[in-house]
Structures are given as C-alpha cells and as structure tokens.
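**Q** sequence? don't have it. structure:
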C-alpha cells in the first residue's frame, strides 16, 4: 500500500464518527458530553474507557490506551496502520491514493485482512447459492428442525462434493489460489505440495462472523451421503471441519452468532452460551436471540471480555449428563477469576439445547435460565454428587476439591465476589458439619501457594497499566525456561505421568477417576493433564495436536512440543523413560501402575499430615466425637498401603492420641 498524504488521513479521521465506531464494538453509556465503556484492552471491571466525540478520541484511564479512530481500529482489530487506514477509508467512502499495481497477495507480506475478508464474503455467497441447488443438504437442515428462514438468517451454505468446484468458481470470480489458501478455503497437503485441495467438500457450511458481521471463517458438517461415499472408498472423514487459524480468524477470540445476538443480549441483560451451531440456530428460531456459542474450544480468558461486551450476565448451558457437568466445572475455573456474573444452566438429562428449545420453546428455556445456579452453588452441588461428604475421607477430598476451585476467586475485600466467597465457605462448612475456621485457613494456604508459584512480577488483573503486546510477548518469551529444564524440574512421578499421557491418549480414561488435578503439584504438568481431561470430557482423543490446541500457557505448550520431538522414544516403551532411576523400562501399562501407586501414596502421606494437624487443633474434651473420628481415620490411613483397601490398623507409636 503506497504512503498516503496527511490530507487523506485527516479526511478519514474527520469522516468517521468515533462514537459510532466504538459503539460497534462495545456497549457505550453516555456520561455527560462523553461516553464510557469497559475497556477491551485490559481486564476492566468498572467502565474506564472514555470516548470524547468533540476531540474524536478515546482514552482508558487505567491501562493508558488512547488515541484517534485509526489507533482504536489498530488495537481492537490487532492490525497495522495501513490496514486500519484501508478499513476506515472503505467505511468513509474515501478513495486512497494508488501506487504501482500489484496482484492480490503478491506483496511480501501476503494478502491484507481486507482481501481475506473479501475472499470469504465471496465464498459465503457461493456456498449459499450451492445450498439452494442441493436438495439433500436442504433436507438435512429441515430434518434438524431448522426452517428455511433460519438457514437464510445464518447464511447457511453447501460445499459441493466436487474437487474442482471451488477452484472453477474462484477462477471465474478472479480469486487466486494463493488467496484461497491464505483464507483457509484451500489446503496444500505436505505430501503433495504442488496440488491444492478444497478444505470443504460435501459439507453443510456454517459461516462464522465477527462481532461486526464480517465473515472470518467457516464450519463444515459432513452430510450423510458424502460420509457414505467416502466410507465406500475406504476413507474415514471427520464429522466437522473448521477453518484453520488465519490472520482474521482465531477461534478463541470469536463467539458464534455474536453479531446476530448483540442487540438482544443488551436488551435482555444476559447472554446464553452454548456449544453447537444448531443449538444457537434453534434458539434464535424460537425467539431467543440472546444466544451465542464457542467454536469447539474450551472456555479461555479471551472469552470473558467478549461476553462482558455483550451483557452483564452470562448463562453457561450444558447437558445434564456427566460429560456436560464436567465441562461446566472446567469452564467455571476460568470465569471465577474474573468479575463477570456467571450462572450455570444444566438441561434435563438426555436433552441437548437444540432438542429442548425446539420441543419446549423459548419461555421454558428462560424459566430454566432464571433458576440457573451461581458458580459457587454449582461447585458445592457437584461436590455433594462427586464425594461422600458423610465419610471423613469423602469430606476431606470434597473440601480440598472445592477449596482448590475457590482459591481462584480474586480476593477483593468488600466486593460482591468476596461476599459470595464467604457465603460459599459457610455453605461448605455446613455441608461438612465443620467449623469455618479450618476451611478459611486452608483456603489462605492454597492462595499463598498459588501466589508463590506465580511468575515474578505478576500482578492482579487491572492493577496497573497493561504492557504493550510486543513487550508482553518479549517478556513472556524471555521468561520461559527450556522445555527440557521444565521437565527436569518436575517431580519424577509427575514427569513420568505427563510422558505417558502425551504418548498414549487412551490412558486418560483411566486417570480421570483416579488422579484429581489437585493432586498434581507442578503447574505445567497440571495444565497438560487438565487439557487431556478437557478433551476426554468432549469425547475427543488427547493427541499431541489436540492438547496443544487446548493449552494457552507457553510453558506446558513447550513441554508437549518437546515430548512431540521425542516421539520415537515415546513410541518405544522398551527405551529408557525420562527418569530411568525412578521408573524402569517397560510397557506403557507397566510404567503407569507405579505412577498411580506413588501418587496414591503421596496423597496418603499428605492426608496423614493434615489429620495430625487437625488432631492437634481439635479440643478432645470439647469435641470428643470429632476428635475420635479424626483419630480413627488417622489410624486407618497410617498402615494402609497405597492402592489397598481398608485394613485393620495399628497406632503410630510416635503419635500420642
């Protein structure tokens, strides 16, 4: 793009109303002659972004972000100045000064975001036209209970099962193959780099738009007829195929249908978050328009500001089965760290959101949403269902599990979160029939341990100006130790466990019920195991690529990548494992059993120390029943071997009861 004159830049700035521009991204509230919003550039809890229509500027008084319309677009879209100038020029109807002609994507930096968006907009129209000509695809949509009007509203399309269709249509429109590849519409296999293939074939197409309604990617669902045809040729095909990560599409930063739900969310004051395309479409069809979905990813920190821009309250919708409830647990661990009013709605068992909405309607769903549980109440309910709180061991495990989640809640004295946390502690103490003091002390210990493990210099969200993206990335890169050093620093038991999990995805099914995340001490190991459990809950295999996709922290990502590089060794269990002294060579099953045994023994010893402390803190005269129960549990665990059932115990000669 040639350098533009100052006159052109000034004309663009004067032509674009900054209030209208910012209002397309954020809900604005008038404050006198100015407007305010939650700042999208840091974890904002009180509206600190101010828009001044007279000066045509924006300013955040917390993180320091500010500038004119061009700088706002650069920051919010994460693009460079030339691209921001081009976007705003198109918006204002101003023709930029031209330079030497170049073909799309021929520059050293490849196609611009505007060119990628234009290519996807063309493809969206082509897919939509193809759906109108393909009766089986329309019949499939109708069979899911979705009307033609709903299909049109969501711009549903169809990708013909013809290898040449996309390229012929693109050639007629003047869209280059390079642009098809860069936009994710085509793929060039590594084993045949000279030939490109259409990414979507024989699939129902779900266009994915950003918050401004621009196409940024697609999701494709294989149709039964195409699946049968592939099977007859000896191929297995994925049920869903999604656009890859591109310059304009990062699925962790997109909520499906946010552009269509924006107005309804602000009007209703809450947004429902589901997991599937058809769930959202069914909701809109029955008149519940304040509904969005994640794009097949677990919840992450990036989703929180997006939801906060839509509404003040988010209702997470999950199936009532065990997999759905486990997914809700993992989501809440993210949301509890932020000041967003979150509720959990569990649908009746056996019904997914699409079926429920089409059969029961919007009012029935709204009634369930009104009764949705707050996160802490949900966690307590899950503890009651997961653990036998009437037994000493069950109560201990349940308390540790709940406190491990509660310690993620930011401590802000006097805040609504702090009041809710105190209420949750009180409810937990009541459920366990224990005084609240020991639980509060244990919570403080867990928080202290978390702070000690936090990177040096880390501060609470919103505590000060946010660093620039470049400086943050540089600091983060400099702070990450080598993967080999991270592995070397791990507890040998946890190091071996991570090696096995990454190499053998099928072992995750055995670990879910036997190894709680709270039992893993190393942050990187716990994050990898959490990602594997997350995939298991979604019914997916915990492969290298899948685990990497579910990890945001660069430390565990580097560990998984390093283990991937050691693939030959991992695939040959007869080789020496990472810690040959601690774990002798053997099959994966032979290596897993001692890991599980050592983890169980470590848990037993930790529990003994906790019981010893509890006995010392319990008044034997004032609380004889509680003291006796603790004493019996201590003696039982004292002689119990890891992995064995309860046996007759004998007292510890070094402990005076």
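**A** Nice, thanks for sending it over. Because the structure is a prediction, the values reported are computed rather than measured.
**Q** all contacts plus neighbour counts: C-alpha atoms, from now on.
**A** OK.
**Q** got the buried residues for stretch 39-58?
**A** Neighbour-count burial for stretch 39-58 flags 39-44, 47-52, 56-58 (criterion: 16 or more other CA atoms under 10 Å).
**Q** from those residues, which is closest to residue 346?
**A** residue 43 (28.0 Å; CA to CA).
**Q** from what I can see that closest one touches residue 462, true?
**A** Yes: contact between residue 43 and residue 462 holds when scored by CA atoms under 8 Å: they sit 5.6 Å apart.
**Q** re the thing from before, just flag the most distant two among the buried residues of stretch 39-58.
**A** 43 and 56 (24.1 Å).
**Q** can you list the residues that contact stretch 324-331?
**A** 298, 299, 300, 316, 318, 319, 344, 346, 379, 534, 537, 538 (CA atoms under 8 Å, 6 or more residues apart in numbering).
**Q** this is the other structure I want to compare:
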C-alpha cells in the first residue's frame, strides 16, 4: 500500500490542487498566496512544485497534498488518499482505514440515510402535507426543497431510530450521530415533528440537521449537537451549493437564517450562506476565505450593537477580508425583503457600504450628531473601530468622515484615537537587514536567505566558501549542494533533495519555499550580484567577530605582561582590520 501512496503523491499536482482553493501567484520557482489558515495581508503561503509541498511562514502550517486536504477539508488520511487517487487516476488495490476513519464513514452513512428519510417524508408521504403547506406559505419552491434536501421529522417518538436500527446501524452510533436521546422511557428521536434543514459540508456530505418547530413549540430552532462530524463553528448553511458562486463573484453574503439563504438562492443570489447564528467564527471565516476576498453582512441584527456579530467582523477583517454591510429596509430580514421586493434585495447588495461607513452612520443614527454628549458617545463607539485599521490612508479618510459628521477637527479626533491604539509591531525584511551592519542575531537570517537564493536559482559561484555559514544546518546543506555541483556540474532541485539527509529535509524545504524577489531570480546577473553581496556581508561579520576575539585576547595578554604575545596578536589584528577595510571598500 505504501507504494501506492507514493504513486499518488508523485502524480498529484499540488499547485493545481491548492489553486482550486486559493489563487496562487508565480514567485520565482515557487507560488505564493495569502494563507488560507490564518489572517494576513501580505502573502507568506508558499507552494513548491518540485517537492510537492507547501508552507506558510506566518503560521508554520506546512506539508504535502494530504496535509493540505486534512487542514482544508477535515479529511482523514484515507479520505484524502481516495480523493487524490480518483483525481489522478490511480486504482487503489487495498486500503485499511483506521478505526477513526471507519467510525466517520459509519456516521456519514447514518446521516445520509436520515437525510433521505426526512426528505421522503416531506416530499412523498402523507405525513409531510402540513410541512409542505408551511414551506409553500413561506415561498419555498419545489426546486429548493429538492436542492436543499429539506425534510420533515415524524411526530412519533422514535420513528427514525427504529428505521435506522432495522437498517443495521448500532444504537450507540445513531446516538453518536446526534439523532437520538436516551430518556427514562427509552431511546427517542432528537427531532420530532419539525421541518428539517440538513447541514452539509463543503463537499456536499450530510453532517448535521437543523429542525424548525411547527407553531409555538420551543425551541423554535433545534440544531444537532456537536458530533465527530459536526462542529457548529466550522459549518455554514448552504456552503455546498454556494461555494462555486462565491468564488465566481469573489464575495460571500452572510445572512442569519436558513430560510434567508433559500430565499436568496431562489432569486439568483446564490453566493449566500448562513453561519448558524450571528457569532461568526474564525473557522467559518477561514472557509469563506478559501473562495473569496469579500464578505457582505446582511444580518437583520444591529451589527454595531451586537457583540458577537462585531467579533465576527473583527475576525474577518483580521483575516484580510474586505467587509461590507447590506443595509436592509427598517424592520425587515432578507427573506421578508426578498418575498416582497426581490429587486430591492439585489439593489441593497449592490449598494452595500464599507463596514466603517456603516459603523459611523449607525452611531450617528443612534445618538444624533447634535450636542457634546451625543458627539462623545459617537466618538466612543466609532474610534475603537477606526483604531484597528492598519492602513494610515484609510484611517485618515474615516477620521475626515467623522470630522464632517461631528464638526470636530481631525486633530482632536486623532488625539482621542491614541488611547484606543496599541503599539504596532514592525516587520523586518531581508533588504532592511542587508542595508545595515549585520549583528550575530541577524546572521542566521542572511545565511538562510543566501542558501535559499543558491538553491532556488541553481547558481553556485565557484569561489564561495562554506566557512561563511556559521549555523550547522545551513553549513551542512551548503556542503551537499557544493558536492552535487562539483559532481554533476549543475544543480537540480529534485536531485539535490534526494541527497539531503532526512533530518535536514524540513530545513531544506523551508529554504526552497522561502520567498525571494522574482525580479532577482529572473536575472542571472542580479542573482550573482545578490549572492556575492550576501556572502560579502557574512564575511564582514566573520571578520568583525574575529577582531572582537583578538581584542579580548590582547587585553588578556596585557594583563599578564606577555609582550611577545601582545605583539603577535596586535599584528594579526592589524592584518584582519586591513582585510575588513578592503572588503568593505569593494
């Protein structure tokens, strides 16, 4: 089986696979993108086709195609293997899934069977008549019932349990799937006499259910509990149907309710999903970030006053997404607006406002802009939001907007803004490091950059000495690189990778994925110049270090009056100083 795993890995195009989730951009011999696993505004996610690997230098996630699918889709190894094997046309002779994988398969079968039962009861059984009438009254079409696989749960206490048990599923597995409850009167169905909205993952697999009560029964909505298949914070209602349209439109519309999603899809706005509540989680944002850079919030909740909703907005913004707000008519939710005025819904989406305009407008509407107290409240509500902006131009723009709304000078607002701002963390790049004298702490960064440049450009100058590498790992990898160049006369990454000892492969992969300016890699003369410059800076550091050591040795010789040693060391000091001077003059 191991050989088949290797066969699948050798045939997979990791660049093509990952590009289906996030847009990759060529960066030298690598590809780069914004990381789908954490929020960032500068790409640090790198993919290499030679080694079929990826790595994010921001959050340190990395690995091969199997690791990527596990992280993106929650696939176990066996699932990822079958998925990739089918993708590249490898027929798996045998594969023994792990106990966890086997259990997950059983739970998926139970959930899928339950979904079919609920859907049958709604669409083809007399007991579904009341539910059909209700859905019709809410404007849900037959096509939507089919597309979303809506259903209805029997009013009988354990109808579904009995059905699934007859199909051979074990009671404990049915319970683990979240479909039954143990009571003093025996096992009962969790969902009874409710309209059922199946919840699917992005692959279209049934993972949970949301049940809406008829009439005044409480709770109005009942969701599946957390199970091995279902985690509420990682689920989005409608994502299986909406994901391709989200990618096409480069935007996802978030609404609060399941019916809102269905109504929006019915009028052609298919890039609409619901987060199963107003508390948008980082996992849900991560899912949406795979497909789009823009999120439009269309909640009937007051976003500015809803702590959970504001936290979701902050998560989305920290992930680098652009946030806009769909402003609905007073007192209306998306479903109500769509049923009465579908064109107004589309118009509201088109006219969605940036989130900070929304915060300002909402505060002015709430408090009014007249009087010192009202202005203080508006500033107190809006300035903490503006303080989170990292772009100074955008920040200045919104301070000017607030100045115009409140009639308070921008300078006063900026002074008030300071108490909400934390210290910004500076970022260091290789150019900044090389432009200044290199200290010992920065030498490791330059060593890795120099070696990455050699590997990625496949250019190794003849006179470059491995002694300039102080770190043992970079020195050893450089040694293997030099050996291959001397033996073969040229460098090939795939061949070099085979010659790197196993313990050094993680470091080698990091060097291979390290981002290097494309313009440098595309120009052989610039590559040579950059390599020589880095080597020069490392030699300078090496000489300075030796001069420090000599200076200390001279002082020690002076303390004991060893004149001969003082003279010898002083001559060495002068010689090294001249060498350093000549090097710096080049």
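**A** On my side now, so go ahead. Here the structure is a predicted model, which means the values were calculated and not measured.
**Q** now what about the TM-score between them?
**A** Once superposed, the chains reach a TM-score of 0.65 (TM-score structural alignment, normalised by the length of structure 2), with 421 aligned residues with a CA RMSD of 3.2 Å.
**Q** from the contacts of stretch 324-331 of structure 1, pick the one nearest residue 126 of structure 1.
**A** The closest of the contacts of stretch 324-331 of structure 1 to residue 126 of structure 1 turns out to be residue 298 (CA to CA; 31.1 Å).
**Q** distance-wise, check the closest one relative to residue 498 of structure 1.
**A** Separation of residue 298 of structure 1 from residue 498 of structure 1 (CA to CA, to the nearest Å): 20 Å.
**Q** residue 140 of structure 1 now?
**A** For residue 140 of structure 1, the distance to residue 498 of structure 1 - CA to CA - is 42 Å.
**Q** okay, the host helix or strand of residue 447 of structure 2 sits on what stretch of structure 1?
**A** Assigned by DSSP states H and E, residue 447 of structure 2 falls within helix 440-457. Helix 440-457 of structure 2 lines up with nothing in structure 1 when matched by TM-score structural alignment.
**Q** name the residues of the next helix-or-strand element following that helix that are buried.
**A** Elements were assigned by DSSP H and E; along the chain past helix 440-457 of structure 2, the next helix or strand is helix 472-488. By neighbour count on 16+ other CA under 10 Å, the buried set for helix 472-488 of structure 2 is 474, 475, 476, 477, 478, 479, 480, 481, 482, 484, 485.
**Q** related to what we said a few turns ago, neighbour count winner among residue 140 and residue 498 of structure 1?
**A** Neighbour comparison, residue 140 of structure 1 and residue 498: the larger count goes to residue 498, with 22 against 14 (by other CA atoms under 10 Å).
**Q** what is the aligned counterpart of that one in structure 2?
**A** Using TM-score structural alignment, residue 498 of structure 1 pairs with nothing in structure 2.
**Q** coming back round to it: quick one: which of the contacts of stretch 324-331 of structure 1 is most hemmed in?
**A** That'd be residue 344 among the contacts of stretch 324-331 of structure 1, by other CA under 10 Å, with 28 neighbours.
**Q** so who does that residue touch?
**A** 315, 316, 317, 318, 328, 372, 373, 374, 375, 378.
**Q** which SS class is residue 358 of structure 2?
**A** helix (DSSP: H, G, I helix; E, B strand; the rest coil).
**Q** so how many other residues sit close to it?
**A** 19.
**Q** I'd like the distance between it and residue 385 of structure 2.
**A** Relative to residue 385 of structure 2, and taking CA to CA, residue 358 of structure 2 is found at 11 Å.
**Q** quick one: end-to-end length of stretch 137-150 of structure 1, please.
**A** End-to-end for stretch 137-150 of structure 1, by CA to CA: 14 Å.
**Q** please apply the same query to stretch 449-459 of structure 1.
**A** End to end - CA to CA - stretch 449-459 of structure 1 spans 15 Å.
**Q** just the strands in the stretch 501-650 of structure 1 please.
**A** With DSSP state E, counting those that start in this stretch, there are no strands along the stretch 501-650 of structure 1.
**Q** distance-wise, check residue 200 of structure 1 relative to residue 213 of structure 1.
**A** Applying CA to CA, the value for residue 200 of structure 1 to residue 213 of structure 1 is 22 Å.
**Q** do residue 367 of structure 1 as well
**A** 30 Å.
**Q** which ones are touching residue 399 of structure 1?
**A** Contacts of residue 399 of structure 1 (CA under 8 Å, 6+ apart): 428, 439.
**Q** and the contacts of residue 344 of structure 1, which of them are in strands?
**A** 315, 316, 317, 318 (DSSP state E).
**Q** all helices of the stretch 451-600 of structure 1, in order?
**A** 469-479, 483-489, 492-503, 508-511, 523-537, 544-549, 554-565, 567-570, 588-617 (DSSP state H, counting those that start in this stretch).
**Q** check which helices and strands the fourth one sits against.
**A** In this case it means helix 508-511 of structure 1. The helices and strands touching helix 508-511 of structure 1, judged by 3 or more CA pairs under 8 Å, 6 or more residues apart in numbering; DSSP states H and E, are helix 523-537.
**Q** in structure 2, what residues pair with the helix it packs on?
**A** Using TM-score structural alignment, helix 523-537 of structure 1 finds no match anywhere in structure 2.
**Q** what of stretch 352-360 of structure 1?
**A** Going by TM-score structural alignment: stretch 352-360 of structure 1 matches residues 333-341.
**Q** distance from the chain centre to that stretch, please.
**A** 33 Å (CA atoms, centre = their mean, to the nearest Å).
**Q** same check, this time on stretch 379-395 of structure 2
**A** 24 Å.
**Q** of all the residues in it, which ones are buried?
**A** 379, 381, 382, 383, 384, 385, 386, 387, 389, 395.
**Q** and residue 320 of structure 2, what does it touch?
**A** Residues near residue 320 of structure 2 by CA under 8 Å, 6+ apart: 39, 40, 41, 293.
**Q** could you look up the SS state of whichever residue in structure 2 pairs up with residue 115 of structure 1?
**A** Here residue 115 of structure 1 is matched to residue 106 in structure 2, going by TM-score structural alignment. Following three-state DSSP, residue 106 of structure 2 is assigned to helix.
**Q** how close does residue 106 of structure 2 get to residue 99 of structure 2?
**A** Relative to residue 99 of structure 2, and taking CA to CA, residue 106 of structure 2 is found at 11 Å.
**Q** more crowded one of those two?
**A** Ranked by neighbour count (other CA under 10 Å), residue 106 of structure 2 and residue 99 place residue 106 first, with 17 against 9.
**Q** how far away is that one from residue 248 of structure 2?
**A** From residue 106 of structure 2 to residue 248 of structure 2 the distance is 34 Å (CA to CA).
**Q** repeat that for residue 556 of structure 2.
**A** Taking CA to CA, one finds residue 556 of structure 2 at 72 Å from residue 248 of structure 2.
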